[in-house]
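> I'll drop the sequence and a predicted model, then ask my questions.
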Amino acid sequence: MELVPSELPIQVFVDYAHSPDPIAKVLQTLRGLTPGQLHIVFGCGGNRDRLKRPMMLSAALKYADYAWVTSDNPRQEAQSQIFEDMRRDVPQADTATFIEDRREAIGRAIAALQPGDTLIIAGKGHEAFQEFADRTVSFSDRVVAHECLAQKHFQPQAQEPHV
């Protein structure tokens, strides 16, 4: 797990967790370090075990306050099918936000963070690419998170007047 450096009063981590148990464990670890809300951005790889997809969403929804579900190397599989598999038999699936574009999902998750919140961007870790059916593109969760954090600002809190 790697902390993305920032001067903001939030924490953003990148991790390689890409199956149900590691997602649950990383969220349980971060829960104890998070005074605010715990968010996760993650996805399920295409052309991989379809049966673990709903288990990954269930783990994310069990341990995080908010889940942003996105692409993670969809390969030759349609992202809509991956999302459909993830939702299967997960009653609370509608509480998550599903966004196909990983950059957009990371940006929206970071934009939603409030002071004291933590975000874990899971699944790709150190990977510097995203695999699609017809191409592989350069993509780094860490770089995208750093760019989004550089754009984020909080309004200063009004201070109580001294009497």
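Yes, it's here.

> CA atoms for contacts and neighbours, from now on please.
Fine.

> quick one: the strands in this structure?
For the chain, the strands defined by DSSP state E occupy 2-3, 11-15, 38-42, 66-69, 97-98, 118-122, 129-131, 136-138.

> With distance to Ala112 and mean neighbour count as new columns, can these be given to me in TSV?
TSV is the format used below for these (distance: least, Cα to Cα, whole Å; neighbours: other Cα atoms under 10 Å):
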stretch	distance to Ala112	mean neighbour count
strand 2-3	18	14
strand 11-15	12	22
strand 38-42	9	26
strand 66-69	10	22
strand 97-98	12	18
strand 118-122	10	27
strand 129-131	24	17
strand 136-138	25	11
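
> Ok, which of the ones you listed comes nearest Ala145?
strand 11-15 (7.6 Å; Cα to Cα).

> From the contact counts, what lies against the closest one?
strand 2-3, strand 118-122, helix 141-151 (3 or more Cα pairs under 8 Å, 6 or more residues apart in numbering; DSSP states H and E).

> coming back round to it: would you tell me which of the strands of the chain gets closest to Ile106?
strand 38-42 (6.6 Å).

> another structure for you, compare them:
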Amino acid sequence: MACSQTLVGIQYDCHTSQGGIVKAWLTNYADGIFTVGVNASGDTAVSAISSAVTFYEYNFRKGTGSMTSTLNIDDANGINYVSTEVVLQFNRQETAKRTGVAALALGGLAGIVLDGNGKYWAIGISEPVNATAGTAQTGTAKTDGNYYQITLTDDYESFPVEVPSDVFATIQIAE
């Protein structure tokens, strides 16, 4: 017997779309940072963000960050979840960046990612986001990259949930 589901269809989209991510805001994970609900349009979205947490802004050069979500299914075991990998690259190795990336590598995070289309997405809604890979490289030629790169992975029941811009505007950002 098939599971009950509600299909909604997807219309052709005439808008342009830009890849990549622009910025990320991360914080230490805690239960209840994000409240997820159904908005007036009937879509699932973040409806509130706890004011008890402080987010830290992470900036990087255009074309060096990405977010990729992969649906994982094991039908025999009834498992279905989405792994989202957020890759952040910080050009030019230096002590302050090394310290910052090393702190991210300890994991236990939650955050918000701004994509190239101006949409905000929540990660770490139901469990902590953890580092799953990282590199530091100098390259060999003058034109090679010199950077730190870290991959943060979120496992969630579905694809990332959008954070409406008015809800994002309520977060506490460290100065």
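Sure thing, it's come through. As the structure is a computational prediction, the values presented were derived from the model and not from experiment.

> TM-score for this pair?
Laid over one another, the chains give 0.24 as their TM-score (TM-score structural alignment, normalised by the length of the first structure), with 57 aligned residues with a Cα RMSD of 4.1 Å.

> Quick one, which of the helices and strands packed on strand 11-15 of the first structure gets closest to Lys52 of the first structure.
Judging these by Cα to Cα, what sits closest to Lys52 of the first structure is strand 118-122, at 15.2 Å.

> Could you pick out the longest helix of the second structure?
helix 95-104 (DSSP state H).

> Mind listing residues that contact that helix?
Helix 95-104 of the second structure is contacted by residues 90, 131, 148-150 when judged by Cα atoms under 8 Å, 6 or more residues apart in numbering.

> hmm, try it at 7 Å
Ala131 (Cα atoms under 7 Å, 6 or more residues apart in numbering).

> Mind checking what helix or strand follows it in sequence?
strand 109-115 (DSSP states H and E).

> related to what we said a few turns ago, need the helices and strands packed on strand 11-15 of the first structure in TSV with distance to Leu57 of the first structure, can you?
Below are those laid out as TSV (distance: least, Cα to Cα, whole Å):
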stretch	distance to Leu57 of the first structure
strand 2-3	22
strand 118-122	12
helix 141-151	19
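
> nearest to Met56 of the first structure, of the ones you listed?
strand 118-122 (11.0 Å).

> so what does that closest one touch, helix or strand wise?
With contacts taken as 3 or more Cα pairs under 7 Å, 6 or more residues apart in numbering; DSSP states H and E, strand 118-122 of the first structure sits against strand 11-15, strand 38-42.

> ok, now how distant is Gln89 of the second structure from Asp115 of the second structure?
15 Å (Cα to Cα, to the nearest Å).

> who's more crowded, these two?
The neighbour comparison of Gln89 of the second structure against Asp115 (other Cα atoms under 10 Å) goes to Gln89, with 24 against 19.

> host element of that one?
Using DSSP H and E, the element containing Gln89 of the second structure is strand 79-91.

> Could you do Leu152 of the second structure as well?
Going by DSSP H and E, Leu152 of the second structure is in strand 147-156.

> could you pull out the helices for the second structure?
If DSSP H is used as the criterion, the helices of the second structure fall at 95-104, 165-168.

> In a markdown table: the ones you listed, plus mean neighbour count and distance to Thr68 of the second structure.
Shown next, in a markdown table, are these (neighbours: other Cα atoms under 10 Å; distance: least, Cα to Cα, whole Å):
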| stretch | mean neighbour count | distance to Thr68 of the second structure |
| --- | --- | --- |
| helix 95-104 | 14 | 18 |
| helix 165-168 | 13 | 21 |
